[in-house]
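Asks: Turn this into a model:
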Amino acid sequence: MKAMTAKEVETLLNEGTAIDIIDVREVDEVAAGKIPGAVNIPLGLIEFRMHELDKSKEYIMVCRSGGRSGSASQFLESYGYNVINMTGGMLSWEGKTE
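Replies: I've put the predicted structure just below:
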């Protein structure tokens, strides 16, 4: 499984790089703040909403600490999706939130 640090993701955003971020935390967690532009698909719904994702794109998976996003990354990889787990999750995020 590919991984990227929160700082690396923040650098990509600050450089204006177009990236697709999927936040797998629960709705109430995301309401407290998420990475700008991130799409919320709670981990329990990934299986039912993965058809919304494009296999030709690369997705960065995010959660609170990196565990749930790691599970989501492994699951999606098993179906042929190109995903990267953001290690440390939102606990490591120092960038802007919305």
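
Asks: contacts and neighbour counts: CA atoms only from here.
Replies: OK.

Asks: How about the contacts made by the most centrally placed residue in the chain?
Replies: Residue closest to the mean C-alpha point of the chain, counted by C-alpha atoms, centre = their mean, is residue 61 at 2.2 Å. Residues near residue 61 by C-alpha atoms under 8 Å, 6 or more residues apart in numbering: 21, 22, 23, 24, 69, 70, 72, 73, 83, 84, 85, 86.

Asks: Residue 75: how many residues sit nearby?
Replies: Neighbour count for residue 75, taken as other C-alpha atoms under 10 Å: 15.

Asks: and this one, so I can compare the two:
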Amino acid sequence: MEFLVIAIVALLVVGVFRYFRQKNYLKVLTEQQFREGYRKAQLIDVREPQEFDKGHILGARNIPLTQMKQRLIEMRPDKPVYLYCQSGSRSARAAQLLNKKGYTDIYQLKGGFKKWTGKIKAK
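Replies: Reported below is the predicted structural model:
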């Protein structure tokens, strides 16, 4: 029982640490803030291709999180990166990967694509 309590506390500490560390390199933007800047940036949809085809923000490129390491060559570290996924968890993981690779200007759409009310394109 004591081990279980220690394990739970350790998991909480790691989660809190990650949350605060992430705040140093990832800026979470409201839809309005996101709209104001994404046209001057690299707009990346990190969802899988079948999700992207069903609908995505106009002008977005699809680089799924599962392929991001292999496709980093397609992205410029000197330009802002605006990320989104369906709800926010995959884009947060993508931001973590980009931060480790030296990207510093990283933004995320709060609530993800499911909260987006702007123009979309679907195949």
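
Asks: TM-score of the superposed pair?
Replies: After superposition, the two chains reach a TM-score (TM-score structural alignment, normalised by the length of the first structure) of 0.88; 95 aligned residues with a C-alpha RMSD of 1.4 Å.

Asks: Onto which residues of the second structure does stretch 47-67 of the first structure map?
Replies: Mapped onto the second structure using TM-score structural alignment, stretch 47-67 of the first structure covers residues 69-89.

Asks: For the matching stretch, buried residues please.
Replies: Neighbour counts over stretch 69-89 of the second structure (16 or more other C-alpha atoms under 10 Å) mark 75, 77, 80, 81, 82, 83, 84, 85, 86, 87, 88 as buried.

Asks: about what we covered before: ok so the residue nearest to the centre of the first structure is a strand residue?
Replies: Yes: the assignment for residue 61 of the first structure is a strand, going by DSSP: H, G, I helix; E, B strand; the rest coil.

Asks: Show me the helices in the first structure, by range?
Replies: 6-14, 27-31, 46-49, 67-78 (DSSP state H).

Asks: Of all the ones you listed, which one is nearest residue 37 of the first structure?
Replies: Nearest to residue 37 of the first structure, of all the helices of the first structure, is helix 6-14, at 9.8 Å by C-alpha to C-alpha.

Asks: in the closest one, what's buried?
Replies: Buried positions in helix 6-14 of the first structure, judged by neighbour count with 16+ other C-alpha under 10 Å: 6, 9, 10, 13.

Asks: repeat for stretch 48-60 of the second structure
Replies: Counting neighbours by 16+ other C-alpha under 10 Å, stretch 48-60 of the second structure gives 48, 51, 52, 56, 57, 60 as buried.

Asks: Export the residues you listed to a markdown table and append columns for distance to residue 19 of the second structure.
Replies: Output for the buried residues of stretch 48-60 of the second structure, formatted as a markdown table (distance: C-alpha to C-alpha, whole Å):
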| residue | distance to residue 19 of the second structure |
| --- | --- |
| 48 | 25 |
| 51 | 27 |
| 52 | 27 |
| 56 | 27 |
| 57 | 27 |
| 60 | 27 |
